[in-house]
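Enquirer: when you get a sec, could you give me coordinates for this:
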Amino acid sequence: MAPKVLFVLTSHNKLGSLDKPTGWYLPELAHPYHVLHNKTDITVASPKGGEAPLDPASVEAAKDDVSVNFLKNNESVWKNTQKLDDFKGKAADFDAIFYVGGHGPMFDLVDSPTSQQLIREFWEAGKIVSAVCHAPAVFYNAKLSDGSLLVAGKEITAFTNAEEEQAGLTDAVPFLPEDALNKASGGKFVKAAEPWGEKLVVSGRLITGQNPASATAVGEAIAKALGV
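Expert: Predicted coordinates for the structure are as follows:
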């Protein structure tokens, strides 16, 4: 039987105090989906369920074939998401959880009690816990049953301060993923030599990728960890 993976998308569509739309980032769903959809059984959830907002800026930016084809042929993946709440207590039914990036998760997933419960349940059930770009920020304050931080002492990566600055959105986010994760991990945050470079970090069952360029590598790392 194919391993089961729970993909988590944001339901948040407005960029902080800016009057700009946001959401999840196209290549960060398209590429891992492309790698995994023939090898695993994928379920997609979001805080509100239903249609999860796609960041229009990511459609403009992502001209690669995988992203373009996904956008054209896989609308049902993000338009019919299930409610994240419905998966509490169900980690045993899955083999991995994967958080898709974009600025949206910074607003509705990072401090979500439901999300934090899922992360704890998946981790403590021995499952793979993974995310890319802004989404690893959801782990910054995720605590295990003993009160310790999930990421304490573990190497981790996410969208960097330099990348946020170059995107011109440093002031739009509630905090910077690099700063929060570097603190929570005890200085174990790592990144590519240059902004926008590919960076994959596998710390046992914790798999993170730095940016859109790292999305395929994250998908491949999940597949490898699942043995498919």
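Enquirer: contacts and neighbour counts: CA atoms only from here.
Expert: Fine.
Enquirer: what comes into contact with stretch 28-48?
Expert: 2-11, 52, 66-67, 70-71, 77-78, 81-85, 100-102, 108-109, 132-133, 212, 215-216, 218-220, 223, 228 (C-alpha atoms under 8 Å, 6 or more residues apart in numbering).
Enquirer: restricted to strands, list those residues.
Expert: Counting by DSSP state E, the part of those found in strands is Lys4, Val5, Leu6, Phe7, Val8, Gln82, Lys83, Val132.
Enquirer: just to revisit the earlier point, for ChimeraX, what selects the buried ones among the contacts of stretch 28-48?
Expert: Buried members of the contacts of stretch 28-48 can be picked out in ChimeraX with the line below, counting by 16 or more other C-alpha atoms under 10 Å:
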select :3,4,5,6,7,8,9,10,11,52,66,67,70,71,77,78,81,82,84,85,100,101,102,108,109,132,133,212,215,216,218,219,220,223
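Enquirer: to check against the first, give me the structure of this:
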Amino acid sequence: MKSKPSYAIILLLLLSIQVFAQKATKNINPMKNKKVLIVVTSFGEVGNGAKTGIWLEEFTTPYYLLTAKGFKVTVASPAGGKAPIDPKSTIGDYATASVKRFLTDPAAQQILNKTLNLKTIQAKDYDAIFYPGGHGPMWDLPQNSYSISLIESFFNEGKPIAFVCHAPAALKNVKGKDGEYLIKGKIIAGFTNSEEEAGQSTNLVPFSLENMLKDRGAKYVKGKDWEPFAVQDGNLITGQNPASADLVAKKIITILSK
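Expert: Have a look, this model is predicted:
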């Protein structure tokens, strides 16, 4: 006659199953459920015929950092479709490791070739919003009503809003709940006048980013020209130049990891 298993053995088995389930749950990457919206420019050529667009490093470095951590990344632009890349950002010393990786990564290239139209995006579907720079964003994002509305929604919901280099231009006409400019009184970084002059690119922008931020009442701060520098004021994250893209992305990751 077969003996029945003791209650002690059954209890031990149940406890073992519970411990295994708890360990399995801990091993699940919580960031795989987080979604980051990257907004890029659709503006690719200034009036003098010079080509512009996204400064590629400012997209590729955060893109690879975010996806490596398991975040789902969606890319949108004012016009949708193929987003222009500043050709200068793909050559010589400007072609950083992440840029070179992108240029041999058809899947990532396809994401920039098929961006979603901003007007189809809803803030409730994402956990953070990030804007890479380049001169392009200074032309088509400051006045874009969909971009303005998204930034206001993300900010008011306490979600991270992040910008690097020239991308803080998108904040130019964004307002807070009090009707004041959102950046008024906030610590913010962005491409400096001295960097613009050193890069001989003052003719490629419609206004001075540094001056605009100051005029809107921001507490503008900066590091050394061309050196990585990023700041955070609540859920507002800004970086000074292309080299700051890494710092900005890591600040987004830190917030979303909490």
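Enquirer: which residues does the residue nearest to the spatial centre of structure 1 contact?
Expert: Centroid-nearest residue in structure 1: Tyr99, 2.7 Å away (criterion: C-alpha atoms, centre = their mean). Taking C-alpha under 8 Å, 6+ apart, we find Tyr99 of structure 1 in contact with Phe7, Val8, Leu9, Ser130, Ala131, Val132, Ala135, Pro136.
Enquirer: redo that, cut-off 10 Å
Expert: 6-10, 24, 28-29, 44-46, 105, 109, 115, 129-138, 208 (C-alpha atoms under 10 Å, 6 or more residues apart in numbering).
Enquirer: next: Phe98 of structure 1.
Expert: Counting by C-alpha under 10 Å, 6+ apart, Phe98 of structure 1 has contacts 5-9, 29, 32, 44, 119, 128-132, 135-136, 207-208, 218-219, 222.
Enquirer: could you look up the SS state of it?
Expert: Following DSSP: H, G, I helix; E, B strand; the rest coil, Phe98 of structure 1 is assigned to strand.
Enquirer: related to what we said a few turns ago, how about the residue nearest to the centre of structure 1, what's its partner in structure 2?
Expert: Using TM-score structural alignment, the equivalent of Tyr99 of structure 1 in structure 2 is Tyr131.
Enquirer: from Asn156 of structure 2, how far out is that match?
Expert: According to C-alpha to C-alpha, to the nearest Å, Tyr131 of structure 2 stands 17 Å off from Asn156 of structure 2.
Enquirer: again with Ile9 of structure 2
Expert: Taken as C-alpha to C-alpha, the span from Ile9 of structure 2 to Asn156 of structure 2 is 54 Å.
Enquirer: Lys35 of structure 2 too?
Expert: On the measure of C-alpha to C-alpha, Lys35 of structure 2 and Asn156 of structure 2 end up 17 Å apart.
Enquirer: with Leu112 of structure 2 instead?
Expert: Distance from Leu112 of structure 2 to Asn156 of structure 2, by C-alpha to C-alpha: 28 Å.
Enquirer: Thr202 of structure 2 matches what in structure 1?
Expert: In structure 1, Thr202 of structure 2 lands on Thr170 (TM-score structural alignment).
Enquirer: so that match sits against Glu163, correct?
Expert: Yes. Taking contacts as C-alpha atoms under 10 Å, Thr170 of structure 1 lies within contact range of Glu163: 9.0 Å.
Enquirer: would you map the strands across structure 2?
Expert: Going by DSSP E, structure 2 shows strands at 35-39, 72-77, 116-117, 128-131, 161-164, 187-188, 219-220, 230-233, 236-239.
Enquirer: among the ones you listed, which comes closest to Thr90 of structure 2?
Expert: strand 161-164 (17.8 Å; C-alpha to C-alpha).
Enquirer: Provide the aligned range in structure 1 for that closest one.
Expert: Taking TM-score structural alignment, strand 161-164 of structure 2 hits residues 129-132 over in structure 1.
Enquirer: same question, stretch 52-67 of structure 2
Expert: Using TM-score structural alignment, stretch 52-67 of structure 2 pairs with 22-37 in structure 1.
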